[in-house]
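*Asks:* Dropping the sequence and predicted coords here.
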Amino acid sequence: MPGSQPPVGSAMMRRTTRAGWRWFRFITTHSPSRFAITVFAALVLVTTALLSLPIASADRKVTPLTDALFTAMSTICVTGLSSVDMGTHWSHFGQAVIYVGVNIGGMGALTLASMLGMVVSKRMGLRAKLMAAGDSNPLRAHGGSVNESQAVRLGEVGQLLRTVAISTVLIEAVVGLLIYPSVLAKYGWLEALWVSPMYAAMAFTNTGFTLNDGGIAVFQNDYAFMTVIMLAVIVGSVGFPVIFALSRHLFHPKKAHFFRPSTWSLHVKLTLITSGLLLVGGAAAFLVLEYDNPHTFGSMHFGDSLFQALFLSAMTRSGGFAVVDMGELYGSGTVVGSMLMFVGGGSASTAGGIKVTTLAVLALAVWSEAQGRQSVQVFGRRIPSDVQRVAVAVLAWGATIVALSTVVIAQITHAPIAQVMFDVISAFGTVGLTSGLTETLPDSALWVMAVTIFMGRVGTVTLAAAVAATSKSQLYALPVERPIVG
């Protein structure tokens, strides 16, 4: 009617929408790091809502909020820890939600947001490229100069995002096809069409969920299946910048130097070499420490023990699949597994942890200090001091998060400290291996574990950058005084 006022509800909705839009613009404009945290949190809440629906559970009952939230956090953060039986609790709808969630989480929220923006606008602006580059290299979240050779150049961000999307689809498709015959031997052809893509996604994204009844133990004697899964985990853990760099050398005739490591960037060299050393070293350590353990490798033939040690070494780096019972490892094996989980995989990968390049930079800094060098040098290159400071900050923040979470959960549960620390490091490193403790945790401990997962996936550097986003640059230098160290 003429002169009538609009409904109060409509005006309130418009005001709420405008306020939400202003808040969203403030977050995305002033801090890409806070934007990353916001997007991840929103994805977790949406996934929690979907998993709380009665249709998401196999018995068509509402999943308790704590279990739905913890599963959603573990899904979006590609962790693999669970408080329910993943093979029997969820319906096909719930499994589909988890499948989509791990792929979104694996590609990264910032990468996904930049891809959507590119599709909508048909081109990427400078701010979007900076945000995407910040996702591929955490150093871009900090002020100061960053050598372009250390990261993907702004003009190549679009190519990197295409590589992320295409590599995810292609690798998961190839993995699904390769394991389909093995899955078909265990299930009917229709069920195999459902299980194969699930395992492909869980392997490449380093999640480790097993949504079939019986888990991966059903395939433990099928070495073709196990090998493909292990290789998919390794490829996912090296990081998209490495995949992007290697694909340029492999598919461009003018840059056909794929088999000439001297042409690779320092980041690629450090990632591949450190990952290889950790894979082989971890397998050797497990083989030596667990060879006489009747609950793990002691009951296997040498060939089986050798393969399973290599498989376990790859899984503790962030894969999360387990054939042996992690709760039955000797204390020495548990310590080795915890160390590998804490390190994790490559930067901007589907793996978690403090990252292998962080470990490499710290090790090189210690070696250079022992040799009395003024700078850290490797492969004819000098690593600047700001990179070393970031590596130290990542290590310190990671150790602090693990220590605090371990103390709180140990106080809540009074469980053995070795079990608590193992599961906490698995949560922080987004690995998904468990000593058996996580499924028995009370709700309060599950909330603490969920926060640990979130902080481990978002990244210690991103969290630190988000907290310090409003810090001002200092235009003066204070007098130098050297405290006694060591």
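*Replies:* Noted; the coordinates are in hand. Numbers count the residues shown, from 1 in each chain.
*Asks:* Every contact and neighbour count from this point should use C-alpha atoms.
*Replies:* Will do.
*Asks:* how much distance is there from stretch 466-486 to the middle of the chain?
*Replies:* Computed by CA atoms, centre = their mean, to the nearest Å, the chain-centroid distance of stretch 466-486 equals 31 Å.
*Asks:* elements contacting whichever strand or helix holds residue 174?
*Replies:* Using DSSP states H and E, residue 174 sits in helix 157-186. Under the contact criterion of 3 or more CA pairs under 8 Å, 6 or more residues apart in numbering; DSSP states H and E, helix 157-186 touches helix 92-107, helix 109-121, helix 126-136, helix 189-204, helix 223-238, helix 240-251.
*Asks:* Please identify the buried residues of that helix?
*Replies:* 157-158, 160-161, 163-165, 167-168, 171-172, 175-176, 178-184 (16 or more other CA atoms under 10 Å).
*Asks:* now stretch 74-94
*Replies:* 74-84, 86-87, 89-91, 93-94.
*Asks:* Which of these fall in helices?
*Replies:* 74-76, 93-94 (DSSP state H).
*Asks:* let's bring in a second one:
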Amino acid sequence: MPFAREGDSAPTFMDAFFTATSAVTVTGLATVDTGTYWSMIGQIIILVLVEIGGIGIIALATILGLFVGGRLGLRTQMLAQVDMHVVSLGEVRPLFRRVTVTLVSFQAVTALILTIRYRLVYFDSLPEAVWHGVFDAVMAFNNAGFSLNSDSLTRYAGDVAVIIPISVAVFIGAVGFPVLAELYRGWRRPSRWTIHTRLTVWGSLMLFAIGSLAFLTIEWANPATLGNMPLVEKVVTAIEGGIMPRSGGLQSFDWNHVEAETQGIAVVMMFIGGGSASTAGGIKVTTFLLLAFVILAELRGDPEVQIGRRSVSGRTVRTAVSIALLAVMLVYGGTLLLMLMSGASYIEALFETTSAFGTTGLSTGLTPELNAPSQLVLIVLMFVGRVGTIAAASAFVLRRRQPRYHLPEEQPIIG
């Protein structure tokens, strides 16, 4: 609509379609400058779509039902149970109340910290500082990469009071609501955590540490990233570099100018993504670690996959393998299509398609230069990356059939 764009003319359909998809899938890839192309109304529409996409359609309907009607029907509870990966039906109501409190609390605290910093250092106008603080807080917690600044977070590069709160919000949003709910009940007793919470928490911390240390080591002398920064700013930017590829999408440096090794690590991080039932994308850290345990069990010759003092069912293993293979096919197929349609190089196309599928939003600057067919490829990847893997996982879990007979076994040659 004309009122959504800055100026008198209406936005082009493709820009509006791409932006709407990127917002509702909490990706953050953009074909136009969010701060100058869209009006205040357009920016508010983006913010609302990001909130809806971050919490999820079913979760949003459930929360509205709780606070408006005060109770939930059995059908709604069952849908919410599958959507949020809740084991017990009785946990649906308390979980969604905690989700609401978590959303409001973390975004409000982050917005307050950013607003104070923006007003003191970067903006003379309090309303402008408030709007930037609220917008960046919402984008950070929902792991969306939109920014009102044409250079994203570049003007705040190395600023502890800006980069760290945003990075913390991204990290917490990527953990997942079921994990946050369990940590709220018993964060002091890790021995009693469920396997899902253990994998998500320790896996997220491990990936963060590896990503940050790798970024710091590889980019230490690169003048386009960390080379000219003092030590504290280097550490702050390295923390950002370890968190944002997991689905954050905001950036205080140009990813087109990082070393090739850093781009390769970022592609892996974007593909893995965050926790299940979170605002992050990717195949999810639990899927990735479960596959690692599958390999470990095979190398050891164990008859079943064990994590801690628990075994994992064969159905869960097959679901993880299916999701990972589907993701590989989608990303690689999208990469080839992007190379054919736009003439982009392999690493540029791979980075952009992985960012779209992982709903990350990081870009080397290729997205605004793509033609309409190439943008459609990214639109499909963003939508499938946000909805497809969740739907596939739910379908695999819910589709349970008891076989009435067993066929004779045969061993094909493997490897």
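*Replies:* Ah, there it is. Everything numeric here is computed off the predicted structure, so don't read it as measured data.
*Asks:* picking that back up, tell me what angle the helix holding residue 174 of the first structure forms with helix 240-251.
*Replies:* Using axes from the mean of the first three to the mean of the last three CA atoms, to 10 degrees, the inter-axis angle of helix 157-186 of the first structure relative to helix 240-251 is 90 degrees.
*Asks:* what distance separates helix 157-186 of the first structure from the centre of its chain?
*Replies:* Per CA atoms, centre = their mean, the displacement of helix 157-186 of the first structure from the mean C-alpha position of its chain is 17 Å.
*Asks:* which ones are touching the residue mapped onto residue 86 of the first structure from the second structure?
*Replies:* Matched by TM-score structural alignment, residue 86 of the first structure corresponds to residue 34 in the second structure. Listed by CA atoms under 8 Å, 6 or more residues apart in numbering, the contact set of residue 34 of the second structure reads 43, 146-150.
*Asks:* What distance do you get for the residue nearest the centre of the second structure to residue 176 of the second structure?
*Replies:* With distances taken as CA atoms, centre = their mean, residue 280 lies nearest the centre of the second structure, 2.2 Å away. Distance, residue 280 of the second structure to residue 176 of the second structure, using CA to CA, to the nearest Å: 8 Å.
*Asks:* Give the residues shared as contacts by these two.
*Replies:* Joint contacts of residue 280 of the second structure and residue 176 (CA under 8 Å, 6+ apart) are residue 274.
*Asks:* what angle do the helix holding residue 174 of the first structure and helix 109-121 make?
*Replies:* Taking the same axes, to 10 degrees, helix 157-186 of the first structure and helix 109-121 form an angle of 110 degrees between their directions.
*Asks:* quick one, helix 157-186 of the first structure and helix 92-107 angle?
*Replies:* Going by the same axes, to 10 degrees, helix 157-186 of the first structure makes 140 degrees with helix 92-107.
*Asks:* Break down the stretch 201-350 of the first structure into its helices, ranges please.
*Replies:* For the stretch 201-350 of the first structure, the helices defined by DSSP state H, counting those that start in this stretch cover 223-238, 240-251, 266-290, 302-314, 331-343.
*Asks:* I'd like these laid out as CSV, including mean neighbour count and distance to residue 450 of the first structure.
*Replies:* Output for those, formatted as CSV (neighbours: other CA atoms under 10 Å; distance: least, CA to CA, whole Å):
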stretch, mean neighbour count, distance to residue 450 of the first structure
helix 223-238, 22, 22
helix 240-251, 18, 26
helix 266-290, 19, 27
helix 302-314, 21, 24
helix 331-343, 21, 17
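*Asks:* Could you point out which of those sits nearest residue 39 of the first structure?
*Replies:* Judged by CA to CA, the one of those that comes nearest to residue 39 of the first structure is helix 240-251, at 19.9 Å.
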